[in-house]
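Visitor: Have a look at this fold, sequence not included:
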C-alpha cells in the first residue's frame, strides 16, 4: 500500500483482535483490578503471588530514591520492586495514581495489553513489508496466538512483553526519521522497566539498526536511557547474586521449535531437552509454516546487521551445550568467569524469540512479495485458522491454571489470632530467613494484609550470603532468649524450633500447625533496613 494511502484501521483492528484473543483464552475474570483471588490461589504457582506481594508492599510505602526501592518487602533482604518482577513501569504508574484510582492488581490489564500490543506491532511491521490490510490484521492475530506468548502469560507475566521485540523489529523495517534515535531510547527505557531478559534483545536490535545507519553517536543515548531506567527501578541496589552457574542448563534444543509439547495437537510429539524452560519454543503449526515462508522474501544486502545479531542471540539460546532431541551433541568449554556472567541470563532458550518473530514477519513479507498484498492476506488468514486449530490443548491448559476464582480469598493462616498478633507486631520475621522456602507465601500475604514489613520473600535475585547471615543472626538471638522486641517470629523448620526451645521455651505458641513467638510488647518501630547505607550512586 503506498504511504499516502496508509490508514490506521488495520493496525487498530489487529490490536483489538489481539486483545480479544487473550480475553477468550483467559476469560474476563482476570481483568477487574479488584479481583486478586486468581493471583493468590496458588493454582498457577508461586510467581503471581510474588508479583502481587511486590506491588502490595511497594504501593503502601512512601516514595523513595531511587523510586524502585521496596524495603518493607524483605527488610534486610529487600531490594526493589524490580526484583519482585512486578513490572516497575506499571508499578510506578499505579502507585502515582493510587490516591485517585486504587488498583489492587494490574496484571489482568497487562495480559490484555500484551495481546493488543503484540498484534499492533506485528501489523505495523507487516505493513512495512508490503502486506495489505487483511494481511496486517491476520498476522497480528497470529502473533498474539503464538505459544511463545501464551506460555509466558500463563505465569511469567512480565515476559509477556514480547511486543517489545516486535516493536524493535518494526523500528528496523520502518523508514528512517529524525526521531528514530529517540524512539529507540524510549523503547530501551520501557524495556528496562518491564523485564531484564528482554532488554538485551531490544538493545541488540538497536545495535543492528545503528550499525546499518552508521549512527554511532547514538551510543550514549540508547544504552544510557536503559541504564537510567534500570537505576530508577532499583536494579543496581543488589550488588551480589546476579551471576550463577546455570548457563547451558536451560538452553534451546535444536528441535525445540518443532516440539509441540503441551501446546499443539497436529504435529507428532518429539523429544527435546528436559528442563524448566523446555516446551517453550514451539511456534504453532501456523507459525512454523509462516516462518518457512521467509524463504520467499528476497535477500537484501542491508539486512546483514540484523542477521548477525539474530544469529548471535540464537547461538546464545542454544548455548555451548548443543542438544538435539534431548541428547548432548557438543559441549564447548568456556571459562568459568564467562559462564558465571552468562548465568545472569541462565534461561537462555528465551533468546530464540527475536529470530522466531523475525522469521514469521519475514514470512509475511515473503507471502506479500510472491502473492501480492491481497492474496497474502487470505493466506495469512488461513494460517491463523490453522494456528487456532493446532493450539486447542493450549486453551485447555490455560483454563486449568486460570479457573474461575473468587474475587478475594481468605488468608491461608486462617486462625483469627494471626491477624491480632500481626496487628500488634512492628514486623514479621520468618525464621530462618531465606528466599522462598516453606511458609513464605502464607506469612508474606499475612504481613501485606496487616501492613507490616517482613523478611518472608520470593525475589528473582537475592544475595545468598546476606540471607544466610541474617538467618544465622536471628537464630542466635532466639537461642540466647533475646528476640527483637515487637517482632512476630514465625518458625518455618526444625532448626528454628530448636533455637526457640533453647532460649524461649515459655513463649512458644502454635496456630494452624505453625510454631511462632508472639511479639514482646510494647512494639517499638520496625527495625532499620539499612538502605540509606546501601544505596548505589545514580
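Guide: In hand now; what should we look at? Given the structure is predicted, the values throughout are model-derived calculations rather than measurements. Numbers count the residues shown, from 1 in each chain.

Visitor: going forward, measure contacts between C-alpha atoms and count neighbours the same way
Guide: Will do.

Visitor: Just the buried positions in stretch 266-282, please.
Guide: For stretch 266-282, the neighbour count (16 or more other CA atoms under 10 Å) marks 271-273, 277-282 as buried.

Visitor: Secondary structure and distance to residue 158 added to those residues, as a markdown table?
Guide: Output for those, formatted as a markdown table (DSSP: H, G, I helix; E, B strand; the rest coil; distance: CA to CA, whole Å):
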| residue | secondary structure | distance to residue 158 |
| --- | --- | --- |
| 271 | coil | 28 |
| 272 | coil | 26 |
| 273 | coil | 24 |
| 277 | coil | 16 |
| 278 | coil | 19 |
| 279 | coil | 19 |
| 280 | coil | 15 |
| 281 | coil | 17 |
| 282 | coil | 19 |
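
Visitor: Can you tell me which of the residues you listed lies closest to residue 503?
Guide: Among the buried residues of stretch 266-282, residue 277 lies closest to residue 503 (CA to CA), at 44.9 Å.

Visitor: Confirm for me that residue 349 is in contact with residue 249.
Guide: No: contact between residue 349 and residue 249 fails when scored by CA atoms under 8 Å: they sit 9.6 Å apart.

Visitor: Next one for the comparison:
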C-alpha cells in the first residue's frame, strides 16, 4: 500500500476522514460499550479499506464480500445475543414467552414422534385433529433436517440459537452482495451492510418469534432481480423453498417478486427467456411449491388456515418513521390506531432517515434522474400491491383512520390468510433501504459517499443502542425454567396414560402441559397454533364435554378440568374415576389401579356442595338463514328484546341471597357475538322485569351473580342468543348455587 501524501487534495481528504472516523470510533467505545463492537470494527476496517482503494480500480471477488459481511453479522450476533443460546441443550430460554415456547414445543413434539405422511405432520399436539411443524412456527427449514438425526440428538435439543446466528451471517453477507451491485468498493460494501444487519424489523423478533428473523431470504430475492439475461431457476426455487420452510409470510413476499422478475426478463429483448420458457419456469416453480407445501403439511388445515383477522395486524402509514420506543431519544414515538399494528413495525432508524432526506435532496435539487426506472415497473407494481395489502382496507396514520373501504364479507374472509398483513411490507422495507444507499453511493463522489455512510451508521447505531443493550441484558440472563408440574403424580401418569384431555379447551398453562406431553410422547388436546382447524377443534371440545357429562371417560386419558368448569361436574357420580387437585390443577382421573391420592405429593381432594340443576343438561342450537333448531326440533320465534330465548326456567329464591348461575358454552363454525344469561325478576302478580345479563361468551363459561332484592321471591333465568348469531352452539351443565 502506498500511503504517501503526494497529492494535497488526497492528503486533506484522507486526513479528514481519518480524524472523523477516529472521533466516531472513540465516541462509540464510550457510548455503546460491549454492544458497540460491531460498529467500532466496521468503522476501523472500512476506513482502512477506503484508504487502500481510494484511487485504485478494484474488482474484489464476491467471496470476499460475502466473508466480510458474514463476519460483521457474526460479530453483531455475539455482541447482542452472546454465546449461551448456541448451546443446543440449553432450552430454558425459549420458555420466557409464549411464541418462543410455541416454536420449541412444536419441534419437541415433532422430534419425538415417528415420521408421518406427509412428513411435516404432528399427531400428538392438538389431538386428535393433528397439526404440522409449519403451523407451530417450529422452523421446518431446520426441523425437517434435524429430525433425520432424532435418534442421535439429546432429549432436549434446540436449534433456534444456531438459527439466529445463521440469520445474521446471511443478513450481513447478502446485504453486502446487494451493495456490490451498486459499487465495487469493498469499503462501501462493508459500511453499508451494517444498515441491513442492525435492521430494527429483524432484531424486533429477537424478543419473540425468532423464526421470523430469517429476513435474509428477502434480501436474496432482491439480489436475484439484478439478473438481466437469464432466469436463475434453481436459485429462485431455493428462495421459494426457504421462505416456505421458514414461515409462509415470506413466500407471499418473494413469490410476487419472482413472477415480476420472470415477466421483466420475458419483456427484455436482450434476455434469453421466451414466452415458452417463462411458462415452463413458472409451472415448474408452482408445482414445486405445491409439493413443498404438501411435505410440510400445509394442506392438513382446511381452507388454508384462513382466519377472520385481516386488518387487525396491519401496517400504519407512520411505520417508517415511528420508532415505537426503539429510538434513543432522537425521534418521538407516534401512536397506532390499534395494538395489533406492531406487526407492521418498519422503523428505518435515524441514520437511514437522515440519508433518505439527503437522497431526496440530491434527486430533486440536483435534478438527478433515473432513466432506466421504467424497466423496473413490474417490481414497482408488486411493491405497491404488497404495501396496499399490508395497510389493508382500513388505512391509518397515527391513531386516525384516513380511509376505510368495504371489500365485502367474502373477500374479507379470503384475505384472512394474511392475518398479520403488516409483515407483507418487509420486502418493500428492504427495497427502500437499498434505494437510499443506492442514491447516496451512486450520486456522490467516493469520499463524500463514504463520509455520509460512516456518519449515518454511527447515528443509526446510537439511535438503536438502548434496544441493543436491552436485548443483550435479556439474553445474558441465566434462565432456568421451572415447570409447575412438580408432583410425583405426573411420573405415575406418564406410565399409565397416553393422553391429556382438557375440559373444556382452555389456553392457560398450555406450555407446561404441552412440554410434559411432548417429553413423554403423550397426546394433548390443546396447543398454540398459527393456524388450526377451529371447526374440528370445536367439535372435539363438545365431544369431550359430552363424554364427561355422561361418564364416558377415555381410560387412557388424564382429564384436566378448568376452574370455571369444575362446578359443572361436581354433581356427576363417576363410576370409576377420581377427582382431585394436583399442583393446583383439577384432575379427573379414570382409575386403572389403586390411585389413592395419599401416594402422591401436592395432591388435595376436591369437595364441594352439590349444585342444583338449572336447565336440562344439554342443548344444541343450530341456526342458518331459514331455521332455528334446538336439539333437532324447530324453535318457535319466541323473542325477548329481539333475542332468541333458547331456554328459561323459574326458580324460587331467598331475598338478600346471592346466587351464581353458570352455563358451559361451546361453539362450532359460529359467527356473531355469542350467548349469554339474563335474569328477570318476577313480582307477586307475575310481571317480569329485566334486571341483569352476563358477559357474552362464544367458547367458555357464561357466568352471572345476582343478589335478590327484598321484594322478589322468584326469578326467571334465560339462556339468550342475539339474532345476529349464526352457526352451532352447544350448552351444557347449567348450574345454580348460593354463595
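Guide: That came through, no problem. Here the structure is a predicted model, which means the values were calculated and not measured.

Visitor: overall similarity of the pair, as a TM-score.
Guide: The TM-score (TM-score structural alignment, normalised by the length of the first structure) is 0.90; 516 aligned residues with a CA RMSD of 2.4 Å.

Visitor: hang on, the earlier thing: between residue 349 and residue 249 of the first structure, which has more neighbouring residues?
Guide: Higher neighbour count among residue 349 of the first structure and residue 249: residue 349, with 26 against 20, using other CA atoms under 10 Å.

Visitor: Trace the more buried one over to the second structure, please.
Guide: Superposed on the second structure with TM-score structural alignment, residue 349 of the first structure falls opposite residue 422.

Visitor: just residue 467 of the first structure next, same as before
Guide: Match for residue 467 of the first structure (TM-score structural alignment): residue 537.

Visitor: quick one: what's aligned to residue 259 of the second structure in the first structure?
Guide: Using TM-score structural alignment, residue 259 of the second structure lines up with residue 207 in the first structure.

Visitor: how close does its match sit to residue 172 of the first structure?
Guide: Residue 207 of the first structure sits 10 Å away from residue 172 of the first structure, taking CA to CA, to the nearest Å as the criterion.

Visitor: now swap in residue 228 of the first structure and tell me
Guide: Distance, residue 228 of the first structure to residue 172 of the first structure, using CA to CA: 23 Å.

Visitor: Between those two, which has more neighbouring residues?
Guide: residue 172 (22 against 15).

Visitor: so what's the more buried one closest to, chain neighbours aside?
Guide: residue 209 (5.9 Å; CA to CA, 6 or more residues apart in numbering).

Visitor: Contacts only, for that neighbour.
Guide: Listed by CA atoms under 8 Å, 6 or more residues apart in numbering, the contact partners of residue 209 of the first structure are 172, 305-306.

Visitor: Now tabulate these in a markdown table and tack on secondary structure and distance to residue 461 of the first structure.
Guide: Listed next are the contacts of residue 209 of the first structure as a markdown table, based on three-state DSSP; distance: CA to CA, whole Å:
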| residue | secondary structure | distance to residue 461 of the first structure |
| --- | --- | --- |
| 172 | helix | 33 |
| 305 | helix | 33 |
| 306 | helix | 31 |
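
Visitor: Out of these, which is nearest to residue 96 of the first structure?
Guide: Nearest to residue 96 of the first structure among the contacts of residue 209 of the first structure, with distances taken as CA to CA, is residue 172, at 33.6 Å.

Visitor: Map that closest one onto the second structure.
Guide: By TM-score structural alignment, residue 172 of the first structure lines up with residue 225.

Visitor: check contacts around its match.
Guide: Counting by CA under 8 Å, 6+ apart, residue 225 of the second structure touches 257-258, 261.

Visitor: And these, which is closest to residue 23 of the second structure?
Guide: residue 257 (41.8 Å).

Visitor: picking up where we left off before, doesn't the match of residue 349 of the first structure belong to a helix?
Guide: Yes: checked against DSSP: H, G, I helix; E, B strand; the rest coil, residue 422 of the second structure lies within a helix.

Visitor: which ones are touching the residue nearest to it when sequence neighbours are not counted?
Guide: With CA to CA, 6+ apart as the criterion, residue 422 of the second structure has its nearest non-adjacent residue at 3.8 Å, and that residue is residue 344. Neighbouring residues of residue 344 of the second structure by CA under 8 Å, 6+ apart: 313-316, 319, 390, 421-423, 425.

Visitor: Make CSV from the residues you listed and add distance to residue 147 of the second structure to it.
Guide: Formatted as CSV, the contacts of residue 344 of the second structure follow (distance: CA to CA, whole Å):
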residue, distance to residue 147 of the second structure
313, 33
314, 35
315, 36
316, 40
319, 39
390, 35
421, 31
422, 32
423, 29
425, 33
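
Visitor: corresponding residue for residue 485 of the first structure in the second structure?
Guide: That one, residue 485 of the first structure, aligns with residue 555 by TM-score structural alignment.

Visitor: Once you drop chain neighbours, what's closest to that match?
Guide: residue 590 (5.5 Å).
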